[in-house]
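1. Give me the fold of what follows.
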Amino acid sequence: MAEQGGYGQFCPVAKASEIVTTRWTPLVLRELLCGSSRFNEIRRGVPLMSPTLLSKRLKELEEAGVIACSPVAGSKVKEYRLTDCGEELRPIILALGLWGKRWVESALESGDWNAGTLMWDIHRMLDPAAMPGGRNVIQVDFNDAPKEMRRWWLVVEEGDTDLCQSDPGYEVDLYLSSDVRTLARVWIGKDKLSAALDDGALEAIGCNALRKDMLAWMKLAVVAQAEVRMMQ
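-> Below is the predicted model:
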């Protein structure tokens, strides 16, 4: 399993590390723990990882019994699901995220604030049940993102959420505007939404219900949610 032949130790920490700490593997596990189950879904969460390496890591995790792979009925598409063994890694990955948030977040560089990764995360964690009935359309503009990553739409209808980079053609209910870093820091629980709105770093214009209940439907990153639970 390990890329360099393993650590050559009987220590359980060494053997576990050969499986779960190879490059990109913790992030692949993060994607699976957050609900991604298909190859392209997982890849959206790790855009700098090559498809070849992702395939290799998934195969390694399957061989280790961490995930199970099965075909989608009537399709050539495969789904990857965590086994009981894989689910036991959930608190470990969350603890790693909490540790990173507390001790190494200051090391974040400008290139780490990625609009595409942020919007993908928000889209998959969004809670349609916390929104008004019917279709809800949210337009998100980042004033500092590359041109092709500057404008996004979230279309929420009948319990499903679509993330679009081209205009879906629906009337927009809520407009959000900020730089990537501002919304990302709110999303990971580093800054308060109310403070970002009050000082104008984040603008929210449109449906009052959507604006008022932003934290309810947008929720927070998984690590931020875990931190909130720990403080309760």
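2. can we go C-alpha only for contacts and neighbour counts from here?
-> Will do.
3. list the contacts for the residue most central in space within the chain?
-> Geometric centre of the chain, nearest residue: Asp121, 3.1 Å, by Cα atoms, centre = their mean. Neighbouring residues of Asp121 by Cα atoms under 8 Å, 6 or more residues apart in numbering: Gly45, Ala221.
4. Just the element for it, please.
-> Per DSSP states H and E: Asp121 is located in helix 115-125.
5. Kindly calculate the angle that the next helix or strand after that helix makes with helix 115-125.
-> Note on helix 115-125: by DSSP H and E, the next helix or strand toward the C-terminus is strand 136-142. Computed by axes from the mean of the first three to the mean of the last three Cα atoms, to 10 degrees, the angle separating strand 136-142 from helix 115-125 equals 160 degrees.
6. Can you give the contact residues for strand 136-142?
-> Residues external to strand 136-142 that are found in contact with it (Cα under 8 Å, 6+ apart): 115, 149-157, 170-180.
7. Also this sequence, please, to line up against the first:
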Amino acid sequence: MPCGRDGSPKNELAGWRGEALTVPVPEYGQFCPVSRGAEIFAERWTPLILRELLNGSHRFSELQLGMPRISRNLLTQRLVSLAIAGVIERRPAEQARGFTYHLTSAGEELRSVVEALGAWGYRWGGADLPSGQLDPVLLMWFIRRRVQVQALRRARTVVRFDFRRPRRSFWLRIEPPAVDLCFTDEGFDVELTVDADLAALTAVWLGRLRLAEAIAAGSIRIDGDEDARPLFGRWFGLSPFAGGGAERILAGAGRGQ
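-> Model (predicted):
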């Protein structure tokens, strides 16, 4: 969950006024099931919305963190379209104002499609990391999602990530089973600090760069308690599409910096 941000955008309701609302969906004009499926799945941003929902994001603000470049209006429109198609449903939030979004059984069946698309993209989409695709907020959101909480022994572990360009800091507050991404310092003691070049840490998370190589090159530095550094390679989860084995990629986290 994110902390330090407003979780209820003011215009979240904008696209849902009136039960008779419809959103035009581009049609191929074919009866082919591939065509019919693509009309729902292949709209821009829709696969990413499904990715976020499949990974546990349910609030509007959480969906935005996973897609920082989508406008609120377009996100609302896509959610409405998916609801009309029977892929998602909207429910009143239980413990806060606003709504949450959940996959229906039809939406859950798209899991294998999204996973196959990700595996194909990892293999054939190119391994380069253009600067225009790098985003510290998105990376931290993905890192938060993949934390292996079972590897941590403390009731609370706080890790600060300092990115060099753009200069920005984030905090992971890990209180198993919860993992919160914070955008401001909440005043807790920090057990571990990760000072990193954005491209290098992204490449490590993707499993395309070994952590030991990044440390040796000076693009990543890990400082902290003697007992906390070696655990980094155990709780830092890689992309679900990363190949090569996490143990090999993350070896070297406990070395003196």
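8. TM-score of the superposed pair?
-> Put the two chains on top of each other and the TM-score (TM-score structural alignment, normalised by the length of the first structure) is 0.88; 225 aligned residues with a Cα RMSD of 2.3 Å.
9. residues in the second structure aligned with the helix holding Asp121 of the first structure?
-> Aligned using TM-score structural alignment, helix 115-125 of the first structure spans residues 136-146 in the second structure.
10. mean offset of that stretch relative to the first structure (after superposition)
-> In the superposition against the first structure, stretch 136-146 of the second structure averages 1.2 Å from its aligned positions (mean Cα distance after the TM-score superposition for the first structure).
11. So what's the gap between that stretch and the chain middle?
-> Stretch 136-146 of the second structure sits 5 Å away from the centroid of its parent chain (Cα atoms, centre = their mean, to the nearest Å).
12. Likewise for stretch 66-76 of the second structure?
-> Its chain's C-alpha centre and that of stretch 66-76 of the second structure lie 14 Å apart, by Cα atoms, centre = their mean.
13. same question, stretch 135-146 of the first structure
-> 17 Å.
14. try stretch 90-110 of the first structure
-> Its chain's C-alpha centre and that of stretch 90-110 of the first structure lie 14 Å apart, by Cα atoms, centre = their mean.
15. now do stretch 93-112 of the second structure
-> From the chain centre to the centre of stretch 93-112 of the second structure is a distance of 16 Å (Cα atoms, centre = their mean).
16. And that stretch, what's buried?
-> Gly98, Phe99, Thr100, Tyr101, His102, Leu103, Gly107, Glu108, Leu110, Arg111 (16 or more other Cα atoms under 10 Å).
17. Next step: those restricted to strands.
-> Phe99, Thr100, Tyr101, His102, Leu103 (DSSP state E).
18. what about the aligned residue in the second structure for Gln9 of the first structure, which SS state?
-> Per TM-score structural alignment, the equivalent position to Gln9 of the first structure in the second structure is Gln30. Per DSSP: H, G, I helix; E, B strand; the rest coil, the secondary structure class of Gln30 of the second structure is coil.
19. how far away is Gln30 of the second structure from Val87 of the second structure?
-> 21 Å (Cα to Cα, to the nearest Å).
20. So for these two, which residue has more residues nearby?
-> More crowded of Gln30 of the second structure and Val87, by other Cα atoms under 10 Å: Val87, with 21 against 9.
21. Would you mind measuring from the closest residue to that one other than its chain neighbours to Ala116 of the second structure?
-> Leaving aside its sequence neighbours, Val87 of the second structure sits nearest to Gly107 (Cα to Cα, 6 or more residues apart in numbering; 4.4 Å). Gly107 of the second structure is 15 Å from Ala116 of the second structure, where distance means Cα to Cα.
22. Check the secondary structure at the residue mapped onto Gly218 of the second structure from the first structure for me.
-> Under the alignment (TM-score structural alignment), Gly218 of the second structure pairs with Gly200 of the first structure. Using three-state DSSP, the structure places Gly200 of the first structure in coil.
23. Then Gly187 of the second structure?
-> In three-state terms, and counting by three-state DSSP, Gly187 of the second structure is coil.
24. need the contact list for it.
-> Listed by Cα under 8 Å, 6+ apart, Gly187 of the second structure has no contact partners.
25. Need the counterpart of it in the first structure.
-> Under the alignment (TM-score structural alignment), Gly187 of the second structure pairs with Gly169 in the first structure.
26. next one: stretch 32-47 of the first structure to chain centre, how far?
-> Centre-to-centre, stretch 32-47 of the first structure and its host chain are 8 Å apart (Cα atoms, centre = their mean).
27. Where in the second structure does that stretch align, residue-wise?
-> Going by TM-score structural alignment: stretch 32-47 of the first structure matches residues 53-68.
28. What is the end-to-end distance of that stretch?
-> Stretch 53-68 of the second structure: ends 15 Å apart by Cα to Cα.
29. what do you get for stretch 19-31 of the first structure?
-> Start and end residues of stretch 19-31 of the first structure are separated by 16 Å (Cα to Cα).
30. Repeat that for stretch 7-16 of the first structure.
-> 10 Å.
31. again, but for stretch 142-160 of the second structure
-> Using Cα to Cα, the end-to-end distance of stretch 142-160 of the second structure comes to 15 Å.
32. For Leu209 of the second structure, give me its contacts.
-> Ala200, Ala203, Ile249.
33. Just tell me what it corresponds to in the first structure.
-> Mapped onto the first structure by TM-score structural alignment, Leu209 of the second structure lines up with Asp191.
34. From Thr182 of the first structure, how far off is that match?
-> 8 Å.
35. before we move on, back to that, check whether the residue nearest to Val87 of the second structure really touches Ile88, as I assumed.
-> Yes: Gly107 of the second structure is within contact range of Ile88, at 6.3 Å (criterion: Cα atoms under 8 Å).
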